[in-house]
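K.L.:
quick one: sequence and predicted model below, then my questions.
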Amino acid sequence: MRHGIRGAAVTALAAALLTGCGGEKESSGKPTASPTGTSSTGSQKASGAPVAEGRTTVGAAGSACRLPVSFTTADNWKAKAFTLDGTEFDALAKQGPFTMACEIDAKPAGNIGFLRAWTSDLKGGTPRAALEAFVRAEKNARKATYTEIKAGSLPATEVVYDTYSELMEESKQEHALAVTTPGGAVVLHLGGIDTDEHKEMLPAYELAKKSLRVIAP
């Protein structure tokens, strides 16, 4: 199926991938009508920060995205920060108590998907509670398996789960992790057009996880 996607249908599927922060969560470009298929990029506006290219660090002041944490991106992935723009599309950049703050695009590296950082004002809770709140807000999530891990040196919780893709008419795997910081909880989420694509992008997710650091407020 993936060869077909990357053949004649790749343009149409790439457009359909520009879905929102609900069911499909693969976004970029103009919004579509469905709450589970609307572009998070369309629901956001660029913060004015430079786009990061190559292997770089995002999160700190002066990087492509300002976050409570920093982490390293994989070679040729491009990071861009977004802020809510005050329109009705703002809701599409939210998942439970979290708001999408940074989107790192895998397309320049040859894959179709994103690593996204979501932030929340939640303070004082556990990474597990934060991550469960994030996953519960994904109506298509199922078969979630949670594991207590370290992200860098930080206590973290990781989840592997499936979502059903109406576009592909099949389920696909997703990964996410959560940490808590003095500035609030942060979730890193890796999606992808399908499970095969997702698995190809896992090294980028693992790099971000291994390099995760809290930025002092």
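P.N.:
Everything's here; your move.

K.L.:
please make it C-alpha for all contacts and neighbour counts, starting now.
P.N.:
Noted.

K.L.:
regarding the chain, what is its longest helix?
P.N.:
Identified as the longest helix of the chain according to DSSP state H is helix 195-211.

K.L.:
now for that one, which elements pack on it?
P.N.:
In this structure, helix 195-211 makes packing contacts with strand 69-72, strand 141-151, strand 170-181, strand 184-190, judged by 3 or more CA pairs under 8 Å, 6 or more residues apart in numbering; DSSP states H and E.

K.L.:
mind listing what's buried in that helix?
P.N.:
Neighbour-count burial for helix 195-211 flags 195, 197-199, 201-202, 204-205, 207-211 (criterion: 16 or more other CA atoms under 10 Å).

K.L.:
comparison target, given below:
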Amino acid sequence: MIRRTAALAALTLTLTTGCARATTEQATPPPSAGPTAAPVAAGPPWYDDVAPATAATTVGPEGSACQLAMTFSVPAQWKVEAVTAGREEFTLGPAVPVCEIDAKPAGHIGFLRIWQIEAATPLSPQEAVDKYLAAFDGPKEQQYRKTKAGPLDAFEATWTEEGERKRALLVSTGSGRLMVTLGGLDTEEFEAMLPAYQLAKSSVHLPK
């Protein structure tokens, strides 16, 4: 019940704010399964054929709604707000919510969320994702890969939760590791919001 509650909380996050069985018939990879360095993969689960949306807002720079240790772009009408209260309640494993980008004003039901990875001991990217997923009620079809976020080396995960596709991207910054997640009401909404995720992923930069 605790894990179920945490999963629902992550999907319906409403805070006081300020500012990954695979698609083949293989068994679900165990948590220790390493990431693949796959070529471009069209369609699910990676959707590499989806083009990024048009950039409208830059998230992360000093003076923006969410000041982060990296910057990236989001499409028009997505509402960017920093998480300034309720972080402990909605922390999942080592992932602490710091920024929420709501797609509702753009006509979709879902969010891009930014999490700061915090742990008492260093975690590999996959360990960080697996500990985050442990807060959910039986995530399935986990797959991992090394990828690029803008010009930076990054780590990406995809999984399903109750049949709905989810995504996470981890980027190392000068101030620790940040994770960008995409989730929606259902897989249809997830796919509709993928251009925004692809935009965020392709536009990541570290401040100079």
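P.N.:
Everything's here; your move. Everything quoted here is computed from the prediction, not taken from an experiment.

K.L.:
superposing both, give me the TM-score.
P.N.:
Superposed pair, TM-score by TM-score structural alignment, normalised by the length of structure 2: 0.73. Supporting alignment: 169 aligned residues with a CA RMSD of 2.3 Å.

K.L.:
for whichever helix or strand comes after the longest helix of structure 1, packing partners?
P.N.:
Downstream of helix 195-211 of structure 1, the next assigned helix or strand under DSSP states H and E is strand 213-214. On a contact count with 3+ CA pairs under 8 Å, 6+ apart, strand 213-214 of structure 1 meets strand 69-72.

K.L.:
mean distance between the strand it packs on and structure 2 after superposition?
P.N.:
Taken over the aligned residues, the distance from strand 69-72 of structure 1 to structure 2 averages 0.8 Å (mean CA distance after the TM-score superposition for structure 1).

K.L.:
can you list contacts of that strand?
P.N.:
Residues from elsewhere that reach strand 69-72 of structure 1 (CA atoms under 8 Å, 6 or more residues apart in numbering): 55-60, 181, 186, 207-209, 211-215.

K.L.:
filter those residues down to the buried ones, ChimeraX style.
P.N.:
For the buried members of the contacts of strand 69-72 of structure 1, the matching ChimeraX selection, counting by 16+ other CA under 10 Å, is:
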select :56,57,58,59,60,181,186,207,208,209,211,212,213,214,215
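
K.L.:
matching residues in structure 2 for stretch 127-135 of structure 1?
P.N.:
Mapped onto structure 2 using TM-score structural alignment, stretch 127-135 of structure 1 covers residues 125-133.

K.L.:
for that stretch, buried residues please.
P.N.:
For stretch 125-133 of structure 2, by 16+ other CA under 10 Å, it's 125-126, 128-133.

K.L.:
likewise stretch 107-126 of structure 2?
P.N.:
108-118, 125-126.

K.L.:
can you redo the residues you listed as a markdown table with distance to residue 138 of structure 2 and secondary structure?
P.N.:
Formatted as a markdown table, those follow (distance: CA to CA, whole Å; DSSP: H, G, I helix; E, B strand; the rest coil):
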| residue | distance to residue 138 of structure 2 | secondary structure |
| --- | --- | --- |
| 108 | 25 | coil |
| 109 | 22 | coil |
| 110 | 20 | strand |
| 111 | 21 | strand |
| 112 | 21 | strand |
| 113 | 21 | strand |
| 114 | 22 | strand |
| 115 | 21 | strand |
| 116 | 23 | strand |
| 117 | 21 | strand |
| 118 | 23 | coil |
| 125 | 20 | helix |
| 126 | 17 | helix |
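
K.L.:
immediately after the helix or strand encompassing residue 12 of structure 1, which helix or strand?
P.N.:
For residue 12 of structure 1, the host element (DSSP H and E) is helix 10-17. As assigned by DSSP H and E, the chain's next helix or strand after helix 10-17 of structure 1 is strand 44-46.

K.L.:
so what secondary structure elements neighbour that following strand?
P.N.:
Packed next to strand 44-46 of structure 1, using 3+ CA pairs under 8 Å, 6+ apart, are strand 78-84.

K.L.:
what angle do the strand it packs on and strand 114-119 make?
P.N.:
40 degrees (axes from the mean of the first three to the mean of the last three CA atoms, to 10 degrees).

K.L.:
Provide the aligned range in structure 2 for the following helix or strand past strand 78-84 of structure 1.
P.N.:
Next in sequence after strand 78-84 of structure 1, counting helices and strands by DSSP H and E, comes strand 94-95. The aligned range for strand 94-95 of structure 1 in structure 2 is 91-92, by TM-score structural alignment.

K.L.:
surely residue 192 of structure 1 is in contact with residue 107?
P.N.:
No: here residue 192 of structure 1 lies out of contact with residue 107, judged by CA atoms under 8 Å, at a distance of 10.6 Å.
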